[in-house]
Structures are given as structure tokens and as C-alpha cells.
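Colleague: predicted structure and sequence below. I'll ask about it afterward.
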Amino acid sequence: MKKIFTVAWMLVFILGGLAIEAQKIELVSGSYTTVFPGVDAANRNDFPRARPRISGAALGKPIPTNEWWSDFLVKDHGGNAFNYPLSFRSDAGGLVINYTWPNVSGPHSDFREPMSDVKGVTIGLEGLSAQGSTVSDYSDWTVSLNWLYEGRDFTATIGMGMPFVYFTKAGSHNASVNVGFNPQNVRIDGNKLLIENNVGGARYIVFAPMGSIWTVLDGNFTSTLNNKNYWSIALVPDGMEIDLAKVVLEPYAYVFPADTKVSWDYNVESAKMTATYTVSPEVKEGSHNIVFQGMLPHQWANLAPGSSTPSPILYKTV
């Protein structure tokens, strides 16, 4: 299994370079192309045939087609998006969230679980029934998805290696959290929902703004968010009691990633590439200003000298 450590600030590590063949422009020891190279012998890699499903700030940006979230661009309700440690898909009622875990069957393991119709947790707005979602913005490793339906305006932001998912809404409709797997294992704790024994044994905490109240009916939890427009959910770290996790994670629950950027510096003499990862925070409430960011194995195993040190918080995923 992969192990994801968390770090709260700037991440720096060493990567190898990539070269692309076609009508190329030489650059030191590498090259790049500005011309579409065409399809291969199997007629693959053609231009996307679908009209991208974009809105908002994404309308003014180039549209990447090879991102981990690109399925949302071409389908009304895209999915199969894995950010490690979570997986996501769009639904009429909002964003479906599941824990990415290995499904062991006989001598083999399916490391793509969950791929079924299971809906561990679906987050959206009360009464939301959208025909589809759109990509409304993206940065270097985050993407924002938007749902619109009869005055309801809901946005979710997800990011690679992020155990948190961030939500905003426009208008007065209540926030909605539908627990479709073991809904009896949810506790209301003030402004928080403590979700246990979900798909794959996952545990989550939903953080509404301070002073918020949750109500429940048939496994669907709703809140006015204390007249605010933001909330978040976090996967509880492995080995941490959920009542401790609510204390550890809450300061980060209201610090959203406003932007993410990665820059590279190539040292010709050492033939090493150093990548600097920067997260810009947007503080919704409180005095905390650090985004809760996870690191994948190839990152924490190759930290450059002087880089931030990961915390001992651990998430296991495939």
C-alpha cells in the first residue's frame, strides 16, 4: 500500500525529466513540441471529440485532457477520479466521496476500488438534482467542480494528495450530507458530523462553520451553516481515534487552497530536477492559515535538503 504523510507548507523534492518526441524544440538535454504529433498506429491520442464541460474561471483557461480529473470534462457526471487517499465521482445530488482501498477477491486484489455504484458519502445542497457538473476552475493539482440546479449553486474543490475536500455554495439552500453506507454510524457533535465504518472502513469528519447545527432525516444531514457558505470534510488518519482527529483536524478545516503551483529548477551539472510546490491559503474563519496537504510516496521519499518535514500523520491507500 502507498503511505501518504502530511505536510503543512511548501514541499520540495527531486524528480526526473520527461521528453516528448514529435516536431521538437531542443532545450539543453531535453525538448518539447508545439505541434500536434498526430495519432499512433492504433489511432489513439486524437483530439478529444467531446465539448469540454467548463464554467466560471475555467472558461478563460487552456483545458488539460490528461489530468487525473479529466473525466469530469467529458461526461455529465464524471468520475473515477483518484486523488489518494480518496476517490470521487459526480452525481445529481453533488459529489460522491469514497475511500480508495484494495478490494481483495481470491488470490488477486483490485486496486481500483471503489468502482461500483456505492455512495459512501454524497455532499451537495438540499434538493440538488443537477443534470451534470462542470469544471469551474483548476490549478496545478486541484480542481473545482460546480453543480447548478433551480437556484442551487454548489462547488467542491478536490486536490491530489489532499485528505480534505472543500465546499462552497451560493444562495440560501441548506448544505446536505447524505451517508449512503451505514448511516446509523454517524454522530452529530455540535458543528461536526462524525462518520464511522463507511466504505472500506473509512471514517470522516464533516466540519461546518462554528455555531452551525445539523439535523438528520433518513440518513440525510442538513445545515444552514450558521448563515455561512462554506464547509469541508476530512478523512480521519489511520490509527487516530475520531474524537482526537476532530481536535487535530479542525484548525485546518477552514483553510481552503486558493491556488496551487509547482515550479521546476534543473541543475545541468548534477542532472537533478528540483520541484517546489506552493499552496496559497484562503482562510474562511479562525486564525490558522496552513493548508492540510498530503505527500505521495515518491515525494516524501525524495525530499530535498531544507524541505519541510512531514508530520507523523499517515494515510494508507492503494
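Modeller: Okay, I see it.

Colleague: make it CA atoms for all contacts and neighbour counts henceforth
Modeller: OK.

Colleague: quick one: the helices in the stretch 201-318 of the chain?
Modeller: 242-249, 297-300 (DSSP state H, counting those that start in this stretch).

Colleague: now tabulate the ones you listed in CSV and tack on mean neighbour count and distance to residue 209.
Modeller: Listed next are these as CSV, based on neighbours: other CA atoms under 10 Å; distance: least, CA to CA, whole Å:
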stretch, mean neighbour count, distance to residue 209
helix 242-249, 15, 14
helix 297-300, 17, 32
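
Colleague: dump these to CSV, plus distance to residue 177.
Modeller: CSV is the format used below for the helices of the stretch 201-318 of the chain (distance: least, CA to CA, whole Å):
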stretch, distance to residue 177
helix 242-249, 17
helix 297-300, 31
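
Colleague: in addition, the following structure is provided for comparison:
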Amino acid sequence: MLCWFPYLYISPVQAQALVVSVGEGSYSTQLPFGAVGPQKANGEAVLPKISPTFSQPVQTNDFWSSLLFPFFNNPHSNVIHAHPLNVKAVSQGLEIGHSPNHVLAASDYVYPYTPQITVGIEGMNAAQTVADAYGDWTATALWKDEGAQMRATFGHGLPFVYFNITGGEAKLDFSSSPTIWYNQDEVLGITVEGRHYGVFAP
């Protein structure tokens, strides 16, 4: 007698996949067969750098994605073109620059990254910078170093960056000696390399 027993094999990975309903649609918690997630140039998988309180869907294709994923082995970020500001997370804090003039490189118009100010905390040397939250046009980065921490919120179209610092004294470093043209009522007006900035304390 020949018997046939139909069966369904479910691999451990497949068994963990969930279909999550959202309104009239749904999504799977597992990539389709053959698909790959975020990777470095060498094919190594990368995980997002997020704070313990980060509770939003992880973005993979936004202007600030290098803050989330260390694609080029940078534990902080690559240059983030928020326009009109350019920013870059480093171990000492957030570099801020403005590049008003483009240059022609081959057949591309580019705006070279030239930071003028680094905002951080006195003595800070953070091992990494992580994503703490984001909005439609903004992202918030988080630095921690021993008992000090700093959050910086920047966004597309915003001519400012908002900082929240605890556990230490705020520190400003400049790419060259600044010209101070206003300094009173917790407001500092400075010019660095022809770019004018205002610093407003709470």
C-alpha cells in the first residue's frame, strides 16, 4: 500500500514571523524570501543605533539615516544635509556648518561640508551617537558620556538646532576665531568664516 502524508514544514525563522494589521492593510515582521536588510558596502548586516527610549519605526531612507545605521563604520554619523544647515555627529558633539555656495564636481553640483561650530559638553568624548526620536522633518540625536548627556534636534528647512544638555557644562568650539558682535541677556551673536550665528540660552 502506498500512503501519502501531506505536510507543511515551517522553519524556526518562518515561525517567528508575524503579520501585523494596520487599518485596512498589514505588514510582515519578516523580510520576503531572498530579500536582505540594511547592509554595509561589504555585505555585513547592520543594526540601527537607537536609544533605549526610541519607540518608532526605524527609517532606512531618510536624510538622517546615517545617524541610525553605521554604514561606513562611523559610530556617530556621516554629514547630514539638513539645509540650510549641514550637521555631523562626532564624539565631542554636533558639528554645524552652512555652505551657501555650490561647486561643480564632474557633472554634479555639490555643497562642500565646512563646519564652523561644534556644540558639546565640556570634556565629553562619547563612544557613539544614537537616534532618540524623529518627526516628519526632524531628527533628534543623543550623546551619553558618563553622567552627561546631550540631545540635539535638527530638521529640513530649519535654520537652527535645539539642544538639551544635562550633567555638564555646554561647550562651543569654533573652526576659527569668532567675531562676537552681541553678548548680553543670555544671547550670543557671532560670525565665523563669514557665517552669522546666534546662540540663545534658556
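Modeller: Everything's here; your move. Just so it is clear, the model here is predicted, and its values are computed rather than measured.

Colleague: to residue 2 of the first structure, which of the helices of the stretch 201-318 of the first structure lies closest?
Modeller: Ranking the helices of the stretch 201-318 of the first structure by proximity to residue 2 of the first structure (CA to CA) places helix 297-300 first, at 6.5 Å.

Colleague: how about stretch 171-182 of the first structure: buried residues?
Modeller: Using 16 or more other CA atoms under 10 Å as the test for burial, stretch 171-182 of the first structure gives 173-181.

Colleague: out of the helices of the stretch 201-318 of the first structure, which comes closest to residue 143 of the first structure?
Modeller: Among those, helix 297-300 comes nearest to residue 143 of the first structure, with 20.3 Å by CA to CA.

Colleague: which other helices and strands does that closest one contact?
Modeller: strand 2-7, strand 11-15 (3 or more CA pairs under 8 Å, 6 or more residues apart in numbering; DSSP states H and E).

Colleague: rebuild these as TSV, extending it with mean neighbour count.
Modeller: TSV is the format used below for those (neighbours: other CA atoms under 10 Å):
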stretch	mean neighbour count
strand 2-7	20
strand 11-15	20
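
Colleague: which one of these lies closest to residue 146 of the first structure?
Modeller: strand 2-7 (27.1 Å).

Colleague: that older thread, which of the buried residues of stretch 171-182 of the first structure sits closest to residue 112 of the first structure?
Modeller: Within those, proximity to residue 112 of the first structure (CA to CA) peaks at residue 181, which comes in at 18.8 Å.

Colleague: I'd say residue 93 of the first structure and residue 128 touch.
Modeller: Yes. Contact criterion CA atoms under 8 Å: residue 93 of the first structure and residue 128 qualify, at 5.1 Å.

Colleague: neighbours of the alignment partner in the first structure of residue 195 of the second structure, how many?
Modeller: Alignment note: residue 195 of the second structure maps to residue 202 in the first structure; criterion TM-score structural alignment. Neighbourhood size, residue 202 of the first structure [other CA atoms under 10 Å]: 19.

Colleague: can you tell me how far residue 202 of the first structure is from residue 131 of the first structure?
Modeller: Distance of residue 202 of the first structure to residue 131 of the first structure, computed by CA to CA, to the nearest Å: 29 Å.

Colleague: same thing with residue 140 of the first structure?
Modeller: For residue 140 of the first structure, the distance to residue 131 of the first structure - CA to CA - is 27 Å.

Colleague: with neighbour numbers in mind, choose between those two.
Modeller: Neighbours per residue (other CA under 10 Å) separate residue 140 of the first structure from residue 131, with residue 140 holding more: 16 against 13.

Colleague: might one say that the more buried one is in contact with residue 263?
Modeller: No. Look at residue 140 of the first structure against residue 263 with CA under 8 Å: they stay out of range, at 9.9 Å.

Colleague: residues in contact with the residue sitting nearest the centre point of the second structure?
Modeller: Central residue of the second structure (CA atoms, centre = their mean): residue 67, 2.8 Å from the mean position. Contact partners of residue 67 of the second structure, counting by CA atoms under 8 Å, 6 or more residues apart in numbering, are 49, 76-78, 89, 129-131, 141.

Colleague: buried among those residues? Make that a PyMOL selection.
Modeller: Only the buried entries of the contacts of residue 67 of the second structure go into this PyMOL selection, using 16+ other CA under 10 Å:
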select buried, resi 49+76+77+78+89+129+130+131+141
